[in-house]
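Student: Sequence below, structure please.
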Amino acid sequence: MHQKIVCLFTFFSLYLPINVPKVIAQEVSQQETTYQISQRPDTDNPTEVAVGVYLIDFDTFDEIDESFKLNGYLFLTWQDQRLAFNPSQTAVNSKTYNIGEIWTPNIKFLNIESVRETAYILLKVEPDGTVHYKERFTGQFNSEMNLQRFPFDRQKLRVIVEALDNIENIVLLADNSKTGAAKDAFLTGWRIRDFQAFPRVRVSEVEEESFSEYVSEINILRYHNPYIWNVFLPLLFIIIVSWTVFWSRSFESNTVIATSSLVSAIAFNIVVVEELPKVSYLTFINGFILIVYVFICLVIIYTVVKHWLDLEKKKELSLKIDRTARWLVPAVFGVSNIILIAASLL
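Tutor: Next up, the predicted model:
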């Protein structure tokens, strides 16, 4: 009996010192592993993150406020070898995680007006450690627009993604395979032409650091045909009608034609003004309307001068001016619009 007790005591004394440290070591190892996963995959080198923004559709578009609201997908892809696994041992070809369970890059939309709305987020890891981040989002974005060529303008709508960590920690790359738009994406009054994406570096003068950015540009072209039919052609007809005074010798008729043309142009402008962008600079269509006003006013002045020449018995001079004005005024009108077109292209 005494020998049995000695054997049991010897067994426990040998077992406990050896195995208790092993258990403690395993727990510490698990804590260290969890802690490391919460850090960047490679702390010695910058983590490269491929970014893609895919447009589903536009919700709103305000060219005056230079803003637009869209919903789409945000794609992020990076490599994390710590998450690699053997699919033959796990019986799965990919693993899914929740936000907070693994490291994810700290990024933001730089030109968003408020916090973006997120419908859902998917995190999937492939056997080689490639991590795929997919987010369905909605956001109101600001993007500078130039309406000087309105209504023949083209705009670039930008969505800018920036890493909150400096470029020494995170480098953003453009994933062109995940940049684009759905076939049924639609923007009223505009045609979606193409997309382009590129990375760039922003240098912060305040923080004296450099940050990596991803820029997605959506190129859109305005449908200008409605403005040609509803604005340019009617005003062109009005100005052409006013030029009939160059063939008429009746002061009363010429006065009616000239004043009627001016009143028609003013009334027409009142009707279409709501369709024109309210900006602080002169657009192409504003320039055209202004030229029409100037030439109608010149016609009114011409009518008065011609009548004065007739009263002064200077009919020959009046006829000579008529013959010159018949080709000179339309020519100057055409040149004025060519100058306007050239100015809008600068």
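
Student: Could you use CA atoms for every contact and neighbour count after this?
Tutor: Will do.

Student: residues of the strand or helix carrying Glu32 that come out buried?
Tutor: Element membership of Glu32 [criterion: DSSP states H and E] is helix 2-37. Along helix 2-37, these residues count as buried under the neighbour rule (16 or more other Cα atoms under 10 Å): Ile37.

Student: which other helices and strands contact the next helix or strand after it?
Tutor: Per DSSP H and E, helix 2-37 leads on to strand 47-62 as the next helix or strand towards the C-terminus. Other helices and strands packing on strand 47-62, by 3 or more Cα pairs under 8 Å, 6 or more residues apart in numbering; DSSP states H and E, are strand 67-79, strand 170-174, strand 180-181, strand 209-222.

Student: where's the helix or strand that the third one is followed by relative to the chain centroid, distance-wise?
Tutor: From strand 180-181 onward toward the C-terminus, using DSSP H and E, the following helix or strand is strand 190-204. On the basis of Cα atoms, centre = their mean, to the nearest Å, strand 190-204 sits 8 Å off its chain's mean C-alpha point.

Student: Next, the buried residues of strand 190-204.
Tutor: Of the residues in strand 190-204, 195, 197-199 count as buried by neighbour count, 16+ other Cα under 10 Å.

Student: I have a second one here; can you model it like the first so I can compare?
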Amino acid sequence: MRRIKRLTGDSSMVESFLPITSWKRFGWPWLLIIWLAFLTPGIWATNASALQPCNLDEKFPTTRPLPTDGGPTNIHVKFFLFDLLDIVTVKQEFTLDLFLNVNWKDDRVGALLRKAGVKRCEVPFHAIWQPDLLTLNGRSIEFSLPQVWILSDTGIVEGNNRIIGTYTAHFDLSNFPLDTQSLAVTYISTKFSPDELKVSFEASDHSAEFTESAWIVSNIQASSSRFDFGTVQDQKNYQFRFDYVIQVKRQTEFYVWKVFLPLCMIVAVTWSVFWIDPKQLGIQTSIGTLMMLNLIAFLFSLQEILPKISYLTRMDVFVYTSLTFVFLAFIEALITGGLAARGKDTMAQRLDLICRFVFPLGFVGITLWFWQVI
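Tutor: Predicted coordinates:
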């Protein structure tokens, strides 16, 4: 202390410095002990609250739990749509990222847990009765969580999982690109009929944004029905089925800028032949030929964005109607040029005047039909 005082020349600094030096010499071990004392109960509490396997002496029931009225077993199902990853209309498939919660009540399970003094525990997927749900239209499915059932002493059996799956679908593209599609995930029970199982769907929700940006989710609903497995021993074999259906609507902005507006401009340019003197047949035919070639080249460029299907869509009708308007304008130019060459200028000009109104009005009509205005 005297040495420090000689160096600093201030006794107050020495007094304020001593507690720090003494704490550094003797306080750090005590600080570590206090920190461990506070941390250890938290670790113990975490380990104590972890869900343990159900190691009971008695086996869990493997038969369907019967309600008191003897009716079907009520299964509660809840979905949450994390992400709409992809929709491939050409392959007739879509990919979803889903959270699925399934639960039901079995008083026999609750009695076993209360007898063993266990509040909650978990069992392997096939160690207890379950509704045996099979994804009917699943192509590839991955489960992010362990496939186990969580049991409670109240008798509730619950299963949770996050599922990333690709599913098949039957898309109707006749209204493309103004189409609305149904993405259905279909589950069936291979062992139980609609008289034995009943599903209660809780409110489903979804994330605000999805990876697949070309579609928007308009509605989500679920329903149960029966699935016909065919005839067995002269009797219809019906099994339980329920569907989780996502209604999606295609975003049209891309097709407006990439298809609709370029087509309208190509068609409108061909109408310039109606304002050119019929005697100048060379200019008229040059414009018509050039627009025909431009439209054909444009149609080839559309092959990458139009669906490859065997029937005509709304977009196909609009494209081929535009091609027809360009072709008819070219034919009209040849007719008026021929009339002018034979000295029938008045008739040629009258035909041009009529086409100046008929062609735009006709194209406006097909445009209104395309956008479902009429």
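
Student: related to what we said a few turns ago, could I get the buried residues of strand 190-204 of structure 1 in JSON lines, plus columns for distance to His2 of structure 1?
Tutor: As requested, the buried residues of strand 190-204 of structure 1 are exported to JSON lines (distance: Cα to Cα, whole Å):
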{"residue": "Phe195", "distance to His2 of structure 1": "87"}
{"residue": "Ala197", "distance to His2 of structure 1": "83"}
{"residue": "Phe198", "distance to His2 of structure 1": "82"}
{"residue": "Pro199", "distance to His2 of structure 1": "80"}
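
Student: Go through these and say which is closest to Ala50 of structure 1.
Tutor: The closest of those to Ala50 of structure 1 turns out to be Pro199 (Cα to Cα; 9.7 Å).

Student: And Tyr97 of structure 1? What does it align with in structure 2?
Tutor: In structure 2, the residue paired with Tyr97 of structure 1 is Val123, using TM-score structural alignment.

Student: Over to its match. Which of the three states is it?
Tutor: For Val123 of structure 2, the assignment made with DSSP: H, G, I helix; E, B strand; the rest coil gives strand.

Student: residues touching the aligned partner of Leu100 of structure 2 in structure 1, list them.
Tutor: Using TM-score structural alignment, the equivalent of Leu100 of structure 2 in structure 1 is Leu74. With contacts taken as Cα atoms under 8 Å, 6 or more residues apart in numbering, Leu74 of structure 1 has the following neighbours: 51-54, 133-137.

Student: Check the offset of the one helix or strand Leu36 of structure 2 maps to from the chain's centre.
Tutor: Using DSSP H and E, Leu36 of structure 2 falls within helix 28-49. Here helix 28-49 of structure 2 shows a centroid-to-chain-centroid distance of 46 Å under the convention Cα atoms, centre = their mean.

Student: for it, packing partners?
Tutor: Helices and strands in packing contact with helix 28-49 of structure 2 are not found; criterion 3+ Cα pairs under 8 Å, 6+ apart.

Student: In structure 1, which residue range corresponds to that helix?
Tutor: Mapped onto structure 1 using TM-score structural alignment, helix 28-49 of structure 2 covers no residues at all.

Student: So what touches that helix?
Tutor: Under Cα under 8 Å, 6+ apart, the answer for helix 28-49 of structure 2 is an empty list.

Student: and it, which residues are buried?
Tutor: Buried residues in helix 28-49 of structure 2 (16+ other Cα under 10 Å): none.

Student: Just give me the match in structure 2 for Leu317 of structure 1.
Tutor: Using TM-score structural alignment, Leu317 of structure 1 pairs with Met347 in structure 2.

Student: go on, Val292 of structure 1?
Tutor: In structure 2, Val292 of structure 1 lines up with Ser322, judged by TM-score structural alignment.

Student: Surely its match is within a helix?
Tutor: Yes. Under three-state DSSP, Ser322 of structure 2 sits within a helix.

Student: Next one: it from Met292 of structure 2, what distance?
Tutor: Distance of Ser322 of structure 2 to Met292 of structure 2, given as Cα to Cα, to the nearest Å: 10 Å.
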